[in-house]
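Asker: Provided below for reference: sequence and predicted model.
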Amino acid sequence: MSDVRSRSYFLGLLPLPERQAVARALRTETVGGLVLLVAAVVALVWANSPWSGAYEQIRDFHFGIPALGLDLSVGHWTADGLLAVFFLVAGIELKRELVVGELRTPATAALPVIAAVCGMAVPAALYAATASAGGGSLRGWAVPMATDIAFALAVLAVLSTHLPAALRAFLLTLAVVDDLGAILIIAVFFPSDLNPWALAGAGAGLVVFHLLQRARVRGWWWYVPLGLAVWALMYNGGVHATVAGVAMGLILRTIPDPGEKESPAARVAHLVHPVSAGIVVPLFALFAAGVSITGAALGEVFTSPEPLGVVIGLVAGKTLGIFAATYLAARFTRARLNPDLAWADVLGLSVLAGIGFTVALLIGELAFTDSQTAEHVKAAVLIASVLAALLAAALLRRRNTIYRRLYEAETVDADADGIPDIYQQTGGPAAAGRGGQAT
């Protein structure tokens, strides 16, 4: 019997259930990414128009419940409040990957996790080196670390690039691990004045949330008020409130019980994911991406150490970190690259991962309290994301003929039984071991 490990392919054909789950997740992210692009463009045009004063007035307008410590501006409500929904979805996706997805076993998780970790570490190191050399602040080291999956998929949709499922799944896994890294960074490195009693209350709320899940209690009237209470306590506790969303996403049960059509996590994701991708993230972008784009501001991006470090970190750091880590991990394990693909495809995907919009903007706001530096860093995130998108487009479009052929082969269903024919071929790619990822 041949060694299965010796026949495993990196970026080979995904198992059918995983392919279907990835397709569902990315379909929503792609539509949301297009809305995100529109929101970012509207924000930039509005903030640089004669009506920029109205934009700032709306963004800075305060409302809320002061007695509960929740008197926030519109901009802060979108960053601290609405983004908790985005991170709830991120927590659900992370839990799914850990329980039933590509991260469920060390063998399948090793390569994408190594790539993602290096794709975070190298940008942070390049930022630190650039900022230190220019005498700038090191507080922005985490800004270029995260990939914006929605923005990246929107670029692919605009280009009409037919990436095969394995490449899209690899990009999704990178983004999920990136999100986990960003969550940990926000929680550990960017707390405000800590309130132990409020944090204890948030912790108690999460314990109750877990017990309700263990007891199989159903009904939104239990979870929505509890979730809002946990969010408010987390915010008043001094930890960024989006961490509450992640924690609840990780607590939700991912595996359905016998006789249960879908798990609570799947039900919540089905309901909330479109809201997150189509409303929450675009609204955050609308009030976070409105930066002044003038000749002087653009000059600051490429001459000031902090924004320059962000550009270098996202465009060069992401590419170098992900590609080098992936190549070396595959080089020194028994995994082999799918013979239908080339390392140029991994390079294109690595460049695409340099699009770091939503989380990068959020961390930029948390890292820099000086409004002028924060605006320059935001401009740097936008410019770096556009540069990464253009470079990735040039690389991926060159290979689109191959991608289209692989994509069509994955989706042909001649007998209309709902299962692509490639999964029913004996002796075909699936049987030859290409259903596995790197081990």
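Answerer: In hand now; what should we look at? Since we're looking at a predicted model, the values are computed, not measured.
Asker: contacts, neighbours, all on C-alpha from now
Answerer: OK.
Asker: Can you tell me the SS state at the residue lying closest to residue 149 once chain neighbours are set aside?
Answerer: The shortest distance from residue 149 to any non-neighbouring residue, by CA to CA, 6 or more residues apart in numbering, is to residue 175 (6.0 Å). Classification of residue 175 using DSSP: H, G, I helix; E, B strand; the rest coil returns helix.
Asker: Is it correct that residue 175 is in contact with residue 152?
Answerer: No. Applying CA atoms under 8 Å as the test, residue 175 and residue 152 come out as separate, 10.0 Å apart.
Asker: more neighbours, the two?
Answerer: Neighbours of residue 175 and residue 152, each counted by other CA atoms under 10 Å, are more numerous for residue 152; the result is 27 against 23.
Asker: how much space between that one and residue 372?
Answerer: 28 Å (CA to CA, to the nearest Å).
Asker: Could you report the neighbour count for residue 361?
Answerer: Residue 361: 27 neighbours (other CA under 10 Å).
Asker: which non-adjacent residue is nearest it?
Answerer: That would be residue 378: by CA to CA, 6+ apart, it lies 6.0 Å from residue 361.
Asker: May I ask which helix or strand encompasses residue 362?
Answerer: Element membership for residue 362 (DSSP states H and E) is helix 358-367.
Asker: what helices or strands is that helix leaning on?
Answerer: Counting contacts by 3 or more CA pairs under 8 Å, 6 or more residues apart in numbering; DSSP states H and E, helix 358-367 is packed against helix 281-288, helix 371-398.
Asker: out of these, deepest packed?
Answerer: Sort the helices and strands packed on helix 358-367 by mean neighbour count, taking mean count of other CA atoms under 10 Å, and helix 281-288 sits at the top with a mean of 25.
Asker: Now do it: everything it contacts.
Answerer: 32, 35-37, 39-40, 42-43, 59, 74-75, 78-79, 82-83, 86, 358, 361 (CA atoms under 8 Å, 6 or more residues apart in numbering).
Asker: And the host helix or strand of residue 27, what's buried?
Answerer: Assigned by DSSP H and E, residue 27 belongs to helix 16-47. Across helix 16-47, burial judged by 16 or more other CA atoms under 10 Å covers 16, 18-19, 22, 25-26, 28-37, 39-47.
Asker: helices or strands up against it?
Answerer: Here helix 16-47 touches helix 52-60, helix 149-159, helix 165-189, helix 264-275, helix 281-288, going by 3+ CA pairs under 8 Å, 6+ apart.
Asker: next up, a second structure to put side by side with the first:
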Amino acid sequence: MSTPTAVKAVGNAVRAGAGISRWKLYLVMGLFTLALVAAVRVTTGANELDSPGSLAAAITATCPILLAALGGLWSERAGVVNIGLEGQMLLGTWGGAYCTYWYGPTIGLLGAIGFGVLGGLIHAIATVTFGVDHIVSGVALNTIALGLTTFLAEAFFSDLNSEYGHGGAQQLTGIQKPPVLDHIPWLSNAASDLADKHWFVVSDVAAFVAAATTQVSIVTYLAFALVAVTGIVLWRTTFGLRLRSCGENPQAAESLGVNVILHKYAAVLVSGGLAGLGGGYLAMVSSPGFHTNQTNGRGFIGLAAMIVGNWRPGGGLIGSLMFGYTDSLRLRDPSTIHALLLLIGIGLLLFALWRLYQRKYVGAVMIAVFGALFLVWYAVTDTVPRDFTSMTPYVATLLAVSLFAQRLRMPKADGQIYRKGSAG
């Protein structure tokens, strides 16, 4: 491949779909969603729909999913499918709990990241060095991680019982948590008071401010900050350009002097570290401690959030927030969940109109049918079965992926086996 041809191939591939007003679109979507939620809340009287407590639970549920989504984004932008996010998160739960017990929460976070990186290294060796199918490697990693963390828990936690935590064959509870921002003087209390007035839009904004500034772990802020860091590194640096070129056209990147193997390894290691941090978050922040199989499918949900977000950090954030909110619904009362049916139905119908405006007729009809079904469900029932509530994250995952599949564009070389020197 000649140099001019390679330059053109990499440039065209990396720039594809990079809309200049993407963040403005996200802002408009956020404002529209805010108005829609406020309207449904006022209409139904379901004030718990976006109360400070509800939003705080949703933010906590979002962070592990978001970190897994960012991990998947790093890996797949370099062309490596990382189905092993679930296993890397599992390793992070055990590593975070073990290191926290012996060395404190700061080292615990580093331990969670380190064990996730170890999982990423195993996946990178299998896929990048030995050319193992990415899906096969990821599934194997998930299976190994589940068995390994169960064994390690029984081996190291069974006899632990002290002021630093209380162990068992399958758990370690009572470990020290990372620092928490208690509140911001004046702002947190004022926002809570304003949220309690239940005013249209104003109280909804205040509820979010209160949730984001009251009893929030510093790891939560770190998780959301990593969205911006990922966007800057991958889209605003030379390293990021080279890494993304490896996921679009590795042969062209190699012909331009890019060390494709090195960049793929770096991406998968970062991916594992982020997933491990997500697992550490589960054990150290959102739960009383560690227990086996703690991720409960969140690695796969994070992967789905990344796909729904079209392999971009902002889109992954939106997808993670959606799945995190549904994951927190099991804590809500039945009337709130019932009101959510109305919110989803209206939202889907409005989105169907937008797809119709874009002349995407098949997608518009499919989305409109789903929206109508949710509205009928809301109209003919007074409550939602509690058993269904526990399924909502998984139902939302399947629904979102099926509805948004037509507009997605994955990196062109994602999942392909690369061999050094294949550029010819």
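Answerer: Yes, it's here. Predicted, not measured: the structure shown is a model, and the values here were computed from it.
Asker: So after superposing, what's the score?
Answerer: After superposition, the two chains reach a TM-score of 0.27 (TM-score structural alignment, normalised by the length of the second structure), with 187 aligned residues with a CA RMSD of 7.0 Å.
Asker: Of the helices and strands packed on helix 16-47 of the first structure, flag the one that's most buried.
Answerer: Mean neighbour counts for those (mean count of other CA under 10 Å) peak at helix 281-288, with a mean of 25.
Asker: On the C-terminal side of that one, identify the next helix or strand.
Answerer: Next along the chain from helix 281-288 of the first structure, counting by DSSP H and E, comes helix 295-303.
Asker: report the angle between the axes of that next one and helix 371-398?
Answerer: Counting by axes from the mean of the first three to the mean of the last three CA atoms, to 10 degrees, helix 295-303 of the first structure lies at 70 degrees to helix 371-398.
Asker: which residues touch helix 295-303 of the first structure?
Answerer: Here helix 295-303 of the first structure makes contact (CA under 8 Å, 6+ apart) with 307-308, 376-377, 379-380.
Asker: so after that helix, what's the next helix or strand?
Answerer: Toward the C-terminus from helix 295-303 of the first structure - assigned by DSSP H and E - lies helix 305-312.
Asker: on that earlier part again, export the helices and strands packed on helix 358-367 of the first structure to a markdown table and append columns for distance to residue 325 of the first structure.
Answerer: Putting these into a markdown table (distance: least, CA to CA, whole Å) gives the following:
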| stretch | distance to residue 325 of the first structure |
| --- | --- |
| helix 281-288 | 30 |
| helix 371-398 | 18 |
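Asker: nearest to residue 250 of the first structure, of those?
Answerer: helix 281-288 (20.1 Å; CA to CA).
Asker: Taking helix 264-275 as reference, get the angle to that closest one.
Answerer: 50 degrees.
Asker: and the angle for helix 281-288 of the first structure with helix 149-159?
Answerer: 100 degrees.
Asker: Just give me the closest of the contacts of helix 295-303 of the first structure to residue 329 of the first structure.
Answerer: Distances from residue 329 of the first structure to the contacts of helix 295-303 of the first structure, taken by CA to CA, are shortest for residue 308, at 29.8 Å.
Asker: and that closest one, how many neighbours does it have?
Answerer: Residue 308 of the first structure has 22 neighbours, counted by other CA under 10 Å.
Asker: Ok, residue 238 of the second structure next?
Answerer: So residue 238 of the second structure, with other CA under 10 Å, has 11 neighbours.
Asker: where's it relative to residue 8 of the second structure, distance?
Answerer: The spacing between residue 238 of the second structure and residue 8 of the second structure, counted by CA to CA, is 17 Å.
Asker: Correct me if wrong: residue 299 of the second structure contacts residue 70.
Answerer: No. Using CA under 8 Å as the test, residue 299 of the second structure is too far from residue 70 to be in contact (10.8 Å).
Asker: What strand or helix carries the residue lying closest to residue 236 of the first structure once chain neighbours are set aside?
Answerer: In space, and not counting its chain neighbours, residue 236 of the first structure is closest to residue 198: 6.2 Å by CA to CA, 6+ apart. Residue 198 of the first structure belongs to helix 196-214 when assigned by DSSP H and E.
Asker: Buried ones in the next helix or strand after that helix, by neighbour count?
Answerer: Past helix 196-214 of the first structure, further along toward the C-terminus, the next helix or strand under DSSP H and E is helix 220-236. Under the neighbour-count criterion of 16+ other CA under 10 Å, helix 220-236 of the first structure has 223, 226-227, 229-236 buried.
Asker: now those residues in a markdown table, with distance to residue 122 of the first structure?
Answerer: Converted to a markdown table, the buried residues of helix 220-236 of the first structure look like this (distance: CA to CA, whole Å):
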| residue | distance to residue 122 of the first structure |
| --- | --- |
| 223 | 39 |
| 226 | 39 |
| 227 | 36 |
| 229 | 38 |
| 230 | 35 |
| 231 | 32 |
| 232 | 35 |
| 233 | 35 |
| 234 | 31 |
| 235 | 31 |
| 236 | 34 |
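Asker: for those residues, which one is nearest residue 387 of the first structure?
Answerer: Using CA to CA, the buried residues of helix 220-236 of the first structure come closest to residue 387 of the first structure at residue 235, 34.8 Å.
Asker: what about the closest one, distance to residue 182 of the first structure?
Answerer: 17 Å.
Asker: go on, residue 188 of the first structure?
Answerer: Taking CA to CA, one finds residue 188 of the first structure at 10 Å from residue 182 of the first structure.
Asker: One more: residue 380 of the first structure?
Answerer: 18 Å.
Asker: Kindly report the same for residue 22 of the first structure.
Answerer: Per CA to CA, residue 22 of the first structure is found 22 Å from residue 182 of the first structure.
Asker: go on, residue 94 of the first structure?
Answerer: Distance from residue 94 of the first structure to residue 182 of the first structure, by CA to CA: 13 Å.
Asker: Now residue 324 of the second structure: closest residue in space that isn't a chain neighbour?
Answerer: residue 62 (4.0 Å).
Asker: Next: residue 154 of the first structure.
Answerer: Excluding the flanking residues, the one nearest residue 154 of the first structure by CA to CA, 6+ apart is residue 33, at 4.7 Å.
Asker: ok, now residue 6 of the second structure?
Answerer: Going by CA to CA, 6+ apart, residue 6 of the second structure has residue 252 as its nearest residue, at 4.7 Å.
Asker: burial count for that neighbour?
Answerer: Counted with other CA under 10 Å, residue 252 of the second structure comes out at 25.
Asker: same question, residue 236 of the second structure
Answerer: Look at residue 236 of the second structure: counted by other CA under 10 Å, it has 11 neighbours.
Asker: for residue 402 of the second structure, same thing?
Answerer: With other CA under 10 Å as criterion, residue 402 of the second structure counts 14.
Asker: Where does it fall, secondary structure wise?
Answerer: Residue 402 of the second structure belongs to helix 392-404, assigned by DSSP H and E.
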